[in-house]
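**Student:** Predicted model and sequence below, questions to follow.
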Amino acid sequence: MAKPETFSPALLGVALESEATKPAYQQLYEQVRDLILSGRLPTGARLPSTRSYSKELGLSRTTLIAAYDQLVSEGYLEARRGAGIFVSQFSPEHLMLVNRAAPLVLPKPVAARRPLARPVPFAIRATSPADFPGAEWARLLQKTWRGPIESHFGEPHVEGHPDLKVAIADHLRTWRGISCSEDQVVITSGSAESIDLISRVLCQPGDKVWLENPGYMPMRREIAEKGLEPVYVPIDREGMMVSRGVELAKSARMAITTPPRQFPLGMTMSLPRRLDLLDWARSTGAWVVEDDYDSEFRYEGRPLAALMSMDETGRVLYLGSFSKVMFKSLRLGYLVVPPDLCGQFHNAHADLGPQASSVAQPALAEFMTSGQFAAHIRRMRRLYARRRALLLDQLLEKCSGLVTPQPANSGMHIVVSIMPRLSARHSDVEICRTLHQAGIEAQALSSYYAAETSPGPAGQGLLFGFSGFEEKELETSVSALAATLLCLAEA
């Protein structure tokens, strides 16, 4: 008979408040993080499995996984394949020393980590104000406010401004091959609100949801907060492995996927894989959420049609956002639902109330219908293609033997593999910490994997964004990157 798993005394002291305003996963994340920072959970300590610890705390395993994922993504914990979850190997100068009996001590490296006014290379998904047609956007906003002011002070349209809904439907028909009416378009404040609506209308607590692994971390947290059970489906060169998803949970209620460009790895889902996914949804009555987060930026070849344009049985919902093409603070996105679901989503949206600001919506509608939106996309596509090509050339020239870029023909970031000379000494998380101290931003690929599904060496890598940075800035930053990586390799 297997011995019961033992717990660190510090972890036994974790207590969650059921009446707190913070969700349970966030309370757990904060308490475990504080235990690590204070030293009560020492470096190298093994954490209990999510199954046994969730029973100890009286939580759902999904909630615990969400907390572990967040701690892994921020570098507090690390997953070791076949061994479990452990406290990361922090060096003393990397820690924020926490002592509840004494004032907070901030060593110099931590004190320097202040929010920056603008992103620095190689932050992913960055956009630059210099690249945006700000004067024209300001003119459209002013024009909106010169119209009948009464319309701005009444109740906002529940599902978004009618003109914007029409403009989005026209845009999708032209750019993504999706034939939809404006009635199927729901304006939201972004993917979080869209997923909230979808889960309310289509899911029940405890339903299983396929998620890509590696995948977008905030999506995991959204699913966990809704009481849904994530099923982590691995990725190969053709995208989400549908056959593996069927093995893990054939009766899952929903699959959330990024067919045009898998995040973060970057491959396009193949046509056979798309057909397999649609066939699974049709045969089981499941739903597929197509998250099309940056398909506008494809630099080589013709993109495959959107998954929704191939759906003949009304099982696909389509997520879109303006934050990558326009700017993040716009906080406008949209959801396209099958015709049969329009009424249900209208009622759910009415119950919640609109969260997207209505002020910018008329201006955005005119920006799209006038052709300026499409022109802006084409201009940014050319600009980003040059920056991507330069970054690839610079990495090959200056970082040879340290990192190797992986092929990518679209998107706003690239993934690089870490060569043995460097990977033998440091994990991708450790490399990112050192780069951060040198003023260089990068993302560790391993942090995008679910905490309990460590990918091993194959999941080690770095993400470098290029979209929001001038070419000269990229050149200078690659030189600094090469010098820092060389020091790490020779340390």
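**Tutor:** Everything's here; your move. Numbering: from 1, shown residues only.
**Student:** all contacts plus neighbour counts: C-alpha atoms, from now on.
**Tutor:** Fine.
**Student:** need the contact list for residue 311.
**Tutor:** Shown in contact with residue 311 (CA atoms under 8 Å, 6 or more residues apart in numbering): residue 278.
**Student:** scratch that, residue 57 is what I was asking about
**Tutor:** Taking CA under 8 Å, 6+ apart, one finds residue 15 in contact with residue 57.
**Student:** swap in residue 437?
**Tutor:** Here residue 437 is in contact with residue 109 (CA under 8 Å, 6+ apart).
**Student:** Please pull up the helix or strand immediately following the helix or strand residue 335 falls within.
**Tutor:** Using DSSP states H and E, the element containing residue 335 is strand 333-336. Later in the chain than strand 333-336, the nearest helix or strand by DSSP H and E is helix 342-352.
**Student:** Can you spell out which helices and strands pack onto that following helix?
**Tutor:** helix 191-202 (3 or more CA pairs under 8 Å, 6 or more residues apart in numbering; DSSP states H and E).
**Student:** quick one: contacts for residue 266?
**Tutor:** Contacts of residue 266 (CA under 8 Å, 6+ apart): 408, 410, 411, 414, 415.
**Student:** Next: residue 186.
**Tutor:** Here residue 186 is in contact with 159, 160, 165, 334, 335, 336, 337 (CA under 8 Å, 6+ apart).
**Student:** then this one, side by side with the first:
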Amino acid sequence: MKTSTGVASSLLLRLDSRSPTPLHEQLFEGIRARILAGALAPGLRLPSSRQLATELDVARSTVLQAMDALTAEGYLVAQAGSCTRVAPELPILSGDRSREPGLPAAARASTSGKGPRLAASTRALKASPVGAPRLGAAPRAFRPGVPALDLFPTALWARTVSRVHARASTGLLDGGDPSGHAPLREAVAIHVSVSRGVRCSPEQVFITAGTQQAFDEVLRLALNPGDSVWVEDPGYPGARRAVLSAGGRPVPIPVDGDGLDVGEGLARAPRARVALVAPSHQYPLGVTLSLARRMALLQWAERTRSLIIEDDYDSEFRHRGRPFTALQGLDDAGCVVYVGTFSKSMFPGLRLGFLVVPPSLVDVFSAARAAAPAPASTLEQAALALFLAEGHFARHLRRMRAAYRERGEALLEALYADCSGVLTPHPCDTGMQVCASLAAPLSDLRVRDEAARMGVEVAALSDYFLGRRRESGLIFGFGGVRPDALREGTRTLARALEAARLRPPQLKGRTR
């Protein structure tokens, strides 16, 4: 009955005494939902608390508690010495089924067909590929980007964390410096200066919650809406997502055996505001930016006053010889922001990284951080600072270089043994992944899906192209997999390759 002069003889409510939600909360939500749905009209008189308690077989105190809460939030109006009514001027939200009592929030949102307006760039963000599907939580062949978690010194790290927690000062417990824990900034400055040839002081180092936060922070400070950004093609999908999130326009620049084609970048977007590159170990192809192109890139940035974001995610893991000097070490004009992470060198759950900004931008980044919370747990930052200062991190890196060399060689040997003639692996002398070209006419997307059905993760090179796809291939991660499991994985992959060859192509599917 929906009349402002009538009485609701029954609220048609049902309470569940077995539910973990208290009865008064169930009653509150039930009445509120019916008011919002329009089933209880504005001004409608409700039954007395005694009548409701009898109808619902609950204590009167339960009813009174729910009614008091509804009155406090403005849904009901209690008239002294009289009755309780639905608020007479309550605005009812539009839609009918979208406000049905008991309908889940997600379903209510979906039935309306509308939602808040978002930036146009979110359409491109939603369309960005997400790569290979994860098959369970544990690392397996050949999940890209996973370090050798089985070799991480967990006990040593736990003792380091315990020492920091036991000695934690009020400064550590208070949240810390928004720019990062000072001892960690100093330890990072020393480490990258020695190991990567980065020229910096601790004041230029800002701690982040990983690579993605570093990209977001730099791009939001550098870009105006619609500004062009060079991104490697094929390249890391997280880079283009960061550009879109910051309102920029990613411009795909081809990558060949010498790295990013700077000449092509000058032709496609000569006045781009930012270039986002991985010069020491490009992902996913694994190539290195040649010296000639490094110099051309720096000259372009200086001439146009553009910014270069150097993504140095895993080049510390050069299997033989010393890692290449960072691009930042060649920068005399202050155009390069150097980005590093501990997620690959330690473990992904640590979620700690850093960026090194040119001296001229220290004040800008400090001001941007001033009103922000600390980028990560100060206690974890302090533990990592101690881990670096005591030499544990350097020893861990040396051990990982040897392990990745062994695992990389084992993977290449297994691919040649089991998949020769179908896959051609690229050279692998750095990091934790290998790219392999796939013989035509096999589709890397189809191979990826066949492998997933057989329990093997492998990424399709097609997913890493933003522009026109120029090559079909597969990306293999080997960092988190032992050599014997790698060989077992290539045998399974060989069966997946054969299944993909025999399976007819779908009439409807993804095209590039």
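**Tutor:** Everything's here; your move. Computed from a prediction, not measured in an experiment: that's the story for all the values here.
**Student:** Just give the number of residues close to the residue mapped onto residue 368 of structure 1 from structure 2.
**Tutor:** Residue correspondence to structure 2 (TM-score structural alignment): residue 368 of structure 1 is matched to residue 388. As a burial measure, residue 388 of structure 2 scores 19 neighbours (other CA atoms under 10 Å).
**Student:** By residue count, tell me the biggest helix in structure 1.
**Tutor:** For structure 1, the longest helix by residue count, based on DSSP state H, is helix 372-398.
**Student:** if we can go back for a sec, looking at the contacts of residue 186 of structure 1, which is nearest residue 441 of structure 1?
**Tutor:** Residue 441 of structure 1 has its nearest neighbour among these in residue 334, at 29.7 Å by CA to CA.
**Student:** Check whether that closest one really touches residue 188, as I assumed.
**Tutor:** Yes. Residue 334 of structure 1 lies in contact with residue 188 (CA atoms under 8 Å); the separation is 5.2 Å.
**Student:** any residues in contact with both of these two?
**Tutor:** Common neighbours of residue 334 of structure 1 and residue 188 (CA under 8 Å, 6+ apart) are residue 194.
**Student:** Show me the helices in the stretch 51-200 of structure 1, by range?
**Tutor:** Using DSSP state H, counting those that start in this stretch, the helices of the stretch 51-200 of structure 1 run over 61-73, 108-111, 134-146, 150-153, 162-175, 191-202.
**Student:** out of these, nearest to residue 486 of structure 1?
**Tutor:** Of the helices of the stretch 51-200 of structure 1, the one closest to residue 486 of structure 1 (CA to CA) turns out to be helix 108-111, at 20.5 Å.
**Student:** That closest one: how far from the chain's middle?
**Tutor:** 27 Å (CA atoms, centre = their mean, to the nearest Å).
**Student:** which secondary structure elements does that helix contact?
**Tutor:** By 3+ CA pairs under 8 Å, 6+ apart, helix 108-111 of structure 1 packs against no helix or strand.
**Student:** What are the buried residues along it?
**Tutor:** For helix 108-111 of structure 1, burial by neighbour count (16 or more other CA atoms under 10 Å) applies to no residue.
**Student:** returning to that earlier point: between which two of the contacts of residue 186 of structure 1 is the distance greatest?
**Tutor:** Across the contacts of residue 186 of structure 1 (CA to CA), the longest gap, 14.1 Å, separates 160 and 337.
**Student:** Comparing those two, which residue is more hemmed in?
**Tutor:** Remark: of residue 160 of structure 1 and residue 337, residue 337 carries more neighbours, 25 against 22, as counted by other CA under 10 Å.
**Student:** In contact with the residue mapped onto the more buried one from structure 2, which residues?
**Tutor:** With the correspondence set by TM-score structural alignment, residue 337 of structure 1 lines up against residue 357 in structure 2. Shown in contact with residue 357 of structure 2 (CA under 8 Å, 6+ apart): 204, 205, 206, 336, 337, 338.
**Student:** so which pair among these is furthest apart in space?
**Tutor:** Longest span within the contacts of residue 357 of structure 2, CA to CA: 206 and 336, 14.3 Å.
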